[in-house]
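Student: give the three-dimensional model of this entry:
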Amino acid sequence: MERKKFKIDDYNKREPFRDATKFFIVYEGEKELNYFQLFNYLFLPPENASIIHVLEKDTIVGSQPKKLIERADFFIKNPPKDISVTPSEDDKFRFVLDVDQHPADQFNELFEYCNKLNDANLYISNICFEVWLYFHLDKREKIESNTSSDMKTELGVKHTELKIKNYPKGYLTAERIKKAIEEAENADNDKTNFFPSKNSSKVYLLMKELLIHSILNEDVNNPETL
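Tutor: The predicted structure follows:
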């Protein structure tokens, strides 16, 4: 049976249990939001964990790292009235963003901001989130793009070649998630640095964390059993 389409406006309708692990994710763009929104809907039992999305429409508009800091601060001090949990500086805050053309000092500022919070981290994709998505489909060595726009086109071509029906549902299978994590981890040449090397993504670290709480925990480790 086909699942209903999950809209952005539905993001807070699956209320987490009181004792569930809560991840407040601050996104740069909508493509990232759609990916994690569907992962939350399909694979995170609300009694285990839940993703609460920190959105532009509820907070501060802007995709620069410094704007994400402002967005998180605003969200903590002025949480949307329609969410059932009250965020605080002690919660798990996760920032997902691209390199794009943002000044390097802003990434350092965001990293320092994460260190000031009780439990926060940032996960950057270089050159863009599409690199992380590409890892679901093929190896890093196959990437030819040098710009964000070219990378998006290249992902689209690969998506069409493999006849994937839609995004993000076509990417969110146990086998593809496992593949993406392995590719990204192999591409991570400096695991001590928060900033990723070219054509790599630190998003795999967040996915490994989320998978611990998901119904895919066993399946991702043993995809042949699906």
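Student: from here on, just use CA atoms for contacts and neighbour counts.
Tutor: OK.
Student: now do residue 161: how many residues are near it, please.
Tutor: As a burial measure, residue 161 scores 9 neighbours (other CA atoms under 10 Å).
Student: what about the helices in the protein?
Tutor: With DSSP state H, the ranges of helices along the chain come out as 30-43, 65-77, 104-116, 129-134, 148-161, 174-187, 203-212, 217-221.
Student: for comparison, sequence B:
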Amino acid sequence: MSHRRPLARRKGLRRYRKLFVVSTEGSKTEPQYFDLLNSKSAAVHIHCLGRRRGQSPERVLAAMDKYMKEVRPKRKKRRDDRDDFEAWLVIDRDQWEMDEIDQLHSWARSHPNTHLAVSYPCFEYWLLLHFEDGDRVTGPQECIDRLKKHLPGYDKGVNSSDTSTDMIRAAVERAKRRHQSQGYPAIPNAFGSTVYKLVENILNSANEKD
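Tutor: Purely as a prediction, here's the structure:
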């Protein structure tokens, strides 16, 4: 999937109403997914940071911290960034210690307009929710295997033909119900994903009337 389409709108940055800055653990699937959302609406702009391979939670946070301290002030001075923005850290739960994730949670709580989205066990679970309820998944590999039943060509990547807006909204509702059933933990401790919060904000911002 090409990353050029959403970037092509950079000359018209003032056209969008809200900016979402996203720092992701994955270097391929997550940026592709958010590029897909970029392509669905010109009313919002989603900027993914540091598309490096194998990001740890520490590096995910470092990329966002650098943007907030160094890049955003310069862009605001040039009026390239909107005041209306959200910053999101997006990570998986499966292979990291809670201490590492808690560090990101604490950072997000201590800064305005910053948030943490966690998928348990992995981002592919969030993708799976676009197609089904995600019941009885036992681990990351089964999650990927089940996703491939819906997307036979999936190889840790997505493209614009894989999902529709209705499917994205269905994923939000499925994830929300699952999160509610778990008691709304800040960090999922069972199969689920709080990426729905980020995506719901993107969809709502895209549909806001001027």
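Student: on that earlier part again, what would the helices of the first structure look like in a markdown table with distance to residue 14 of the first structure?
Tutor: Below are the helices of the first structure laid out as a markdown table (distance: least, CA to CA, whole Å):
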| stretch | distance to residue 14 of the first structure |
| --- | --- |
| helix 30-43 | 8 |
| helix 65-77 | 19 |
| helix 104-116 | 27 |
| helix 129-134 | 25 |
| helix 148-161 | 30 |
| helix 174-187 | 22 |
| helix 203-212 | 17 |
| helix 217-221 | 20 |
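Student: single out the most deeply packed of those helices.
Tutor: Of these, the one with the most neighbours on average (mean count of other CA atoms under 10 Å) is helix 129-134, at a mean of 25.
Student: what span of the second structure is that helix aligned with?
Tutor: Helix 129-134 of the first structure corresponds to residues 123-128 in the second structure, going by TM-score structural alignment.
Student: ok, and what's touching that stretch?
Tutor: The contact list for stretch 123-128 of the second structure (CA atoms under 8 Å, 6 or more residues apart in numbering) reads 30, 91-92, 119, 134, 140, 143-144, 146-147, 171, 175, 191-193, 195.
Student: apart from its chain neighbours, what residue comes closest to the equivalent of residue 194 of the second structure over in the first structure?
Tutor: Aligning on TM-score structural alignment places residue 194 of the second structure opposite residue 202 in the first structure. Closest residue in space to residue 202 of the first structure, ignoring its immediate chain neighbours: residue 123 at 4.9 Å, by CA to CA, 6 or more residues apart in numbering.
Student: for that neighbour, give its distance to residue 98 of the first structure.
Tutor: 9 Å (CA to CA, to the nearest Å).
Student: with neighbour numbers in mind, choose between those two.
Tutor: Neighbour count, other CA under 10 Å: between residue 123 of the first structure and residue 98, residue 98 has more, with 25 against 19.
Student: now the more buried one: how far from residue 160 of the first structure?
Tutor: 23 Å.
Student: repeat for residue 180 of the first structure
Tutor: 18 Å.
Student: equivalent analysis for residue 116 of the first structure, please.
Tutor: Distance from residue 116 of the first structure to residue 160 of the first structure, by CA to CA: 43 Å.
Student: my read: residue 69 of the first structure touches residue 110, true?
Tutor: Yes - counting by CA atoms under 8 Å, residue 69 of the first structure touches residue 110, with 6.5 Å between them.
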